[in-house]
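*Asks:* here is my input; please provide its structure:
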Amino acid sequence: MKWLLRIVFLLVAVVGLVIGALLMMPGDKLAAILTEQVRGQTGRDLKLSGDVNLSFWPVLGMETGPVTFSNASWAGPEPMLSADSMAVGVDAAALISGDLRIRRIIAENPTLRLELSEGRGNWQFDRSTPVSSGNAVSAQSKNATGTVTLDFLELTNARLVYVENDAVKFDFANVDLSANWPDVTAPLFVEAKMDVPGGKVEVDLKIPDLPAYATGVAAPLELLLRAPGGEVDFDGLVNLAGEMDGKLHIKAQDTEKMLAAFGQAGVGVPLGLGRKAEVAGHMTYTSEGRISLREMVAQLDDNRLTGEADIVISDPPQITARLNGGDLDLSRFNAPSGEGGVGGGSAAVTAAEGWSTTPIDASALALANGKIRLTANSIAVPELTLGPSDLTLNLDRSRAVLQMNPATLFSGKLTGQVVANNRNGLSVGGNLQAEGIDLQSALSTLADVTRLSGTGSGSFEFLGVGQSEDQIMRSLSGKGRLDVGRGVISGIDLDRIMGRGDGNGGATVFNSLTASFTIDQGVLRNEDLLMSLDNFRADGKGTVGIGARNIDYLFTPTALRANSGQGLSVPVRIVGPWSNPSIQPDLSKVIEAAAEGKIKELEGDAKQQVLDKVGDELGTAVTDSESLEKAVKKKLEEEAKKGLLKLLGAD
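*Replies:* All right, here's what the predicted structure looks like:
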């Protein structure tokens, strides 16, 4: 047993001497040994400076001042990692066996620069010559160099920079990051936190098979991102190029707050388009920055959409989408945030008093560029409800063009386009063609006019500028035409006014109506209204104040068979607000015509009395002027004959 004790004592003495020698070795010498080992395992330079505190067993490590870890040879000149201070520890026993088991890396105020170029990531390590992402691990395996693992990584107050093909994709500061990969067969876990407007963004990332991922093949990825206002969940595959394919689920309790957290502060989301949103589908992301969503289901406030979309990540994003909706409610589109969709405030004005003066928030026009096609059973917008419609929305730098292919409105079809432009202040315009429109529904909805009913077609061009409904309506300019078939004007009974029977119960039934108009500064002018009826025609001209919501219009019906077939006109002036206009027919000409008819009747009676008296005197019947003339002539002949006989002395 003495020899065994001597051997043990000798080994302890040797180990003690080795440890003592190491403790007596200068820190820079030990740092050089460690950096040489790191270079041998990774092919990169690790530079340590400042005071170096060492540990040896079971963890070979040090705490140092400023440190840099070099980038890949093909990447930029900036180091992959730099920090004000760092603590590094590796498993001494594993290092002796040829493996690099990193026990800890703790860095203060580090900058981590990740670069990707042509499928290569600077986080891939090699020891001699560069290798492609597809055979990085296999090349290391062939060199029989062991494995690299990471027990614990912690970066405090870090700056994260991601560069893809020489273009900076993101640059985040004030990031806290931790990661661990304790075994080759274990998952890699990464947690990160970053300060953003409104709070923090937190990321939990899990790669179950890091070695497979390192070879460049698509490997499983689980990602959960929590941000102020919502979260993003992804479960699928990822490769070294950052390309992803899998299930995506986005849930936003406050979309505006979530957008602000990602650098889109101040963007207002219209109510009905996702102030509160949930989107799910199958996502594919390519290295070119294109996101494709298939089998997509989007719940935007109370509206549900299905379809597919392609998004190019840019500023702003470029979107191409085909969406299908049921009954969509955008009727509270401009409702202020946080008020449950109820507009209001001192600036709001009821429809009966005038157009709303509440400022219109059109910032949503800047959210994206692209083309979105939407089909829906119905679409309710403020004061309007469209029926089954096929719409295409083109977005380009805060300018939206809505193409109707067609849209169903007021029981008719509407084709053409409407434009909203918010590049230099808000303006709206359009060029529309309508067919089969229910006039009573249209006029009562748009202008509080309920007296005219019928089915019409026409065209309408318009342009308005302003930041509220009131400003836009008072600035309107444009032109148009209206053609209506058989219809009714309630409140005016031309048959009764013209004395043509019992009338139509306080209404006028017409066979056709045509009119053209121009608009300037919110005032519509018409000079050629023509209405055709069975016994009448009616002409009209005047103005309609679209901005002021009033009317001053002269409507002139003409009884075609009155006045011995010469016609009789009765002007009707419509004056006042849309909600309660005054209708005042001018009866003076009717009275004049009636008086003229009575005079003729009296003249006829007097003439007949004269004829009767003359007939009695002449002793013959006299019925008209001609018979009177003959009777008088005959009487004169008889009297002359009697006078001649007396003169000649005859009996």
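*Asks:* drop to CA atoms for contacts and neighbour counts, all remaining ones
*Replies:* Will do.
*Asks:* for residue 181, give me its contacts.
*Replies:* Listed by Cα atoms under 8 Å, 6 or more residues apart in numbering, the contact set of residue 181 reads 149, 150, 151, 152, 187, 188, 189.
*Asks:* make a markdown table out of those and add secondary structure, distance to residue 288 and neighbour count.
*Replies:* Formatted as a markdown table, those follow (DSSP: H, G, I helix; E, B strand; the rest coil; distance: Cα to Cα, whole Å; neighbours: other Cα atoms under 10 Å):
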| residue | secondary structure | distance to residue 288 | neighbour count |
| --- | --- | --- | --- |
| 149 | strand | 31 | 19 |
| 150 | strand | 31 | 19 |
| 151 | strand | 33 | 18 |
| 152 | strand | 32 | 19 |
| 187 | coil | 28 | 18 |
| 188 | strand | 26 | 22 |
| 189 | strand | 26 | 17 |
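*Asks:* so residue 60 touches residue 89, yeah?
*Replies:* Yes: under the criterion of Cα atoms under 8 Å, residue 60 makes contact with residue 89 at 5.5 Å.
*Asks:* more crowded one of those two?
*Replies:* Legend: neighbour count by other Cα atoms under 10 Å for residue 60 and residue 89, higher for residue 89 (23 against 19).
*Asks:* just give the closest residue to the more buried one, not the sequence neighbours.
*Replies:* residue 61 (3.8 Å; Cα to Cα, 6 or more residues apart in numbering).
*Asks:* structure for this one too, so we can compare:
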Amino acid sequence: MRWLFRALALIVLIALCLGGALVMLPTTKIAQIAEARFEAATGRKLTITGSVHASFWPQLGVRTGPVEIANADWSKDGPMLSAKGLQIGIDPGALIGGAIRVSKVTILSPNILLERRKDGTGNWQFTPKASTSSTKQAQPSAGGGVSAFSLDKGEIRDGSVTWIDRASGQHLALTGIDASLALPDFTGPANVSLTGKLNGKAVKAKGTLGAFASFLAGDAVPTDLALTLDTSSIDFKGSFGTSPLAAKGALSADLKEPAALAAMFGQPAPDLPKGLGRDTIAAKGDVTLGANGTLQMRGGQLTLDDNAMRIAGDLSFATGRPRIDAQIDAGALDLSALGRSEPRGSGGASGSGPSGWSTAPIDASGLRALDGKIALTANSIDLGATKLGPTKAQVSLDNGRAVVDLRQVSAYGGDVTGQVVANARSGFSASADLAAKGISMQPLLSDLADFKRLDAKADLKVNLLASGNSEAALMRSLSGSGNLAFGKGALEGLDLVGMLRTLDLNYVGKGAKTIFDKITASFNIANGVLSNDDLTFNAPLLSAAGKGRVDIGAQSLDYTVTPTALGNSSGTGGVTVPLTIKGPWAKLKYGVDVKAISGDKVDAAKKTLKQKADAEIAKKLGISPQDGQSTEDAAKQKLKEEAAKGLLKLFK
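*Replies:* You can find the predicted model right below:
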């Protein structure tokens, strides 16, 4: 903002030159004298074209034609200032006393160009050719090289300011400016107001600077400022200075559409996901802006989209990318966008693969938006694929790699500790080293894999790694190991006891259930396929062992459970019947390996199974075996009878 006031001060300097000429010479000489005085004071050529004449009504002063000020000799972008004209009012009382006091300056349609070279030199830095007048108004002051002046009212009508920073490449265009400045005393407070458009978006500012001359010199001064940028607003009350840039005070900001706001200032849009400020950022608290660009907030209230939190933290830009070090205390956090992919089945690149996992590219660019270390306490966190309860964690972000240390996490009725890493430096990869106790598996597996058949609490340890740019690729690349132990629970959709008692495979589907006391297993995963050979299963009426493969990438299963139905109260005897479970998760098929049936009731079991098979065959063929006749003999007899009937028809 200081450069805008410097531009206004430059106009006032022209007015002083014109005012001094007015009291000494006829109006025909005013332009010539004003141009010479300005060039002597600034080292820049001033050109006034058209008529310059005195006005006596309604106000004593000067009116000019078009005005132009030359730019620095290193600039190639045209004049520093050009305007359609000036209207300058002079205090007649001061003039009678022998002093020149400019009471009003109106600048008509000025175009002001402010630019800074790569070495930091600004085109507003002047090199006077001669000493200025000894009058008070022309004496250098604390205004950073700008001569002291006072002004009852200064106006800009339909002006524009273009700012070009060669070092950063920043280019700003403030157009349609209507501004005013009231400065009764150069060293005192200044009241300012401004409306215009910054790179095409509406801008409005209003406030008070406590010590104008000190502010122009870059010093921090008492400041009360209200700023509106398009649909965003910023209010600040405290102290503010520009050399170096520094501030301290109470800040209230409501930033709508941060991407559009960044575009207003010629900056690339921050690629923030929903929940981390994609749509709105609101902040309130005590802030300190340091000379090195660091920003501290204490007692802060921060809202990112719909996520509200209390915060104490520091923001810096040491690496050119924002870095946040903060302590955050939040309620319910919705960060589901971090783990969300396109809806399945939507077709094309954002659809599903044959397995059902989404093939939509994962957008993890948000991990590269900032660095930092954030200690987080939250009542709950929605991560999209998983949902957490009360959480204490630390998140470290470094150049696209996020490390989440879970110190105290409640999830799915249990507790989780460990570490999760997401890495977007080259492609995308994720790893997890976790220990969980008392986790309810039905809601967890439902969220992760849409699998709802296992209802039990579990203790689990896993060490997993996956890489890929889609959900499907991650699941196909999954590797790692782990072990688990389930307490009492149920396996929905499968009644193992009923199957063993009746040797009937129809004990599956809705309403079927196997109650168990304990399940333990360990596993290894390679290329998205889980292998296990030590599953043990204990239930009131049976025990079982299991082994096989779970193809996580393909969402399919090839597993054999070998249960033994207990024959007596001592737990001995019974029948062992291997049960095969195969097929896709959504449509599993169950089978019995009859050849492998064993146990002290095996003959009876095989006989029962054969009787069931014979009855089914007889039903299909429409035969009724006679006493002592086997199903096979009855079938042969039936075939002979049908053949004889066919021959008779042929001969007839």
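*Asks:* for the contacts of residue 181 of structure 1, which ones persist in structure 2?
*Replies:* On the basis of both residues aligned by TM-score structural alignment, their matches' Cα atoms under 8 Å, what survives of the contacts of residue 181 of structure 1 in structure 2 is 149, 150, 151, 187, 188, 189.
*Asks:* what residues are up against the second one?
*Replies:* Counting by Cα under 8 Å, 6+ apart, residue 150 of structure 1 makes contact with 101, 102, 103, 104, 179, 180, 181, 182, 183.
*Asks:* return the distance of the third one relative to residue 368 of structure 1.
*Replies:* Using Cα to Cα, to the nearest Å, one obtains 46 Å as the distance from residue 103 of structure 1 to residue 368 of structure 1.
*Asks:* hmm, back to that, quick one, what contacts the residue nearest to residue 89 of structure 1?
*Replies:* Contacts of residue 61 of structure 1 (Cα under 8 Å, 6+ apart): 54, 55, 87, 88, 89, 90.
*Asks:* likewise for residue 411 of structure 1?
*Replies:* 387, 436, 437, 438.
*Asks:* so which of those sit within strands?
*Replies:* Judged by DSSP state E, the contacts of residue 411 of structure 1 include 436, 437, 438 as members of strands.
*Asks:* kindly reformat the residues you listed as a markdown table containing neighbour count and distance to residue 419 of structure 1.
*Replies:* Output for those, formatted as a markdown table (neighbours: other Cα atoms under 10 Å; distance: Cα to Cα, whole Å):
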| residue | neighbour count | distance to residue 419 of structure 1 |
| --- | --- | --- |
| 436 | 19 | 23 |
| 437 | 21 | 21 |
| 438 | 19 | 24 |
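*Asks:* just put these in CSV and tack on distance to residue 286 of structure 1.
*Replies:* Converted to CSV, those look like this (distance: Cα to Cα, whole Å):
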residue, distance to residue 286 of structure 1
436, 48
437, 47
438, 50
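*Asks:* for those residues, which one is nearest residue 344 of structure 1?
*Replies:* Top of the list for closeness to residue 344 of structure 1, among these and by Cα to Cα, is residue 438 at 30.9 Å.
*Asks:* quick check: closest non-adjacent residue to the closest one.
*Replies:* Distance criterion Cα to Cα, 6+ apart; nearest residue to residue 438 of structure 1, sequence neighbours excluded, is residue 455 at 4.9 Å.
*Asks:* re earlier: columns distance to residue 282 of structure 1 on top of the contacts of residue 411 of structure 1, output as CSV?
*Replies:* Listed next are these as CSV, based on distance: Cα to Cα, whole Å:
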residue, distance to residue 282 of structure 1
387, 31
436, 42
437, 42
438, 43
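*Asks:* of the residues you listed, which are reproduced in structure 2?
*Replies:* Among the contacts of residue 411 of structure 1, the contacts conserved in structure 2 (both residues aligned by TM-score structural alignment, their matches' Cα under 8 Å) are 436, 437, 438.
*Asks:* in three-state terms, label the residue in structure 1 that residue 363 of structure 2 lines up against for me.
*Replies:* Aligning on TM-score structural alignment places residue 363 of structure 2 opposite residue 361 in structure 1. Of the three states, residue 361 of structure 1 takes coil under DSSP: H, G, I helix; E, B strand; the rest coil.
*Asks:* do you know how far residue 361 of structure 1 is from residue 393 of structure 1?
*Replies:* For residue 361 of structure 1, the distance to residue 393 of structure 1 equals 18 Å [Cα to Cα].
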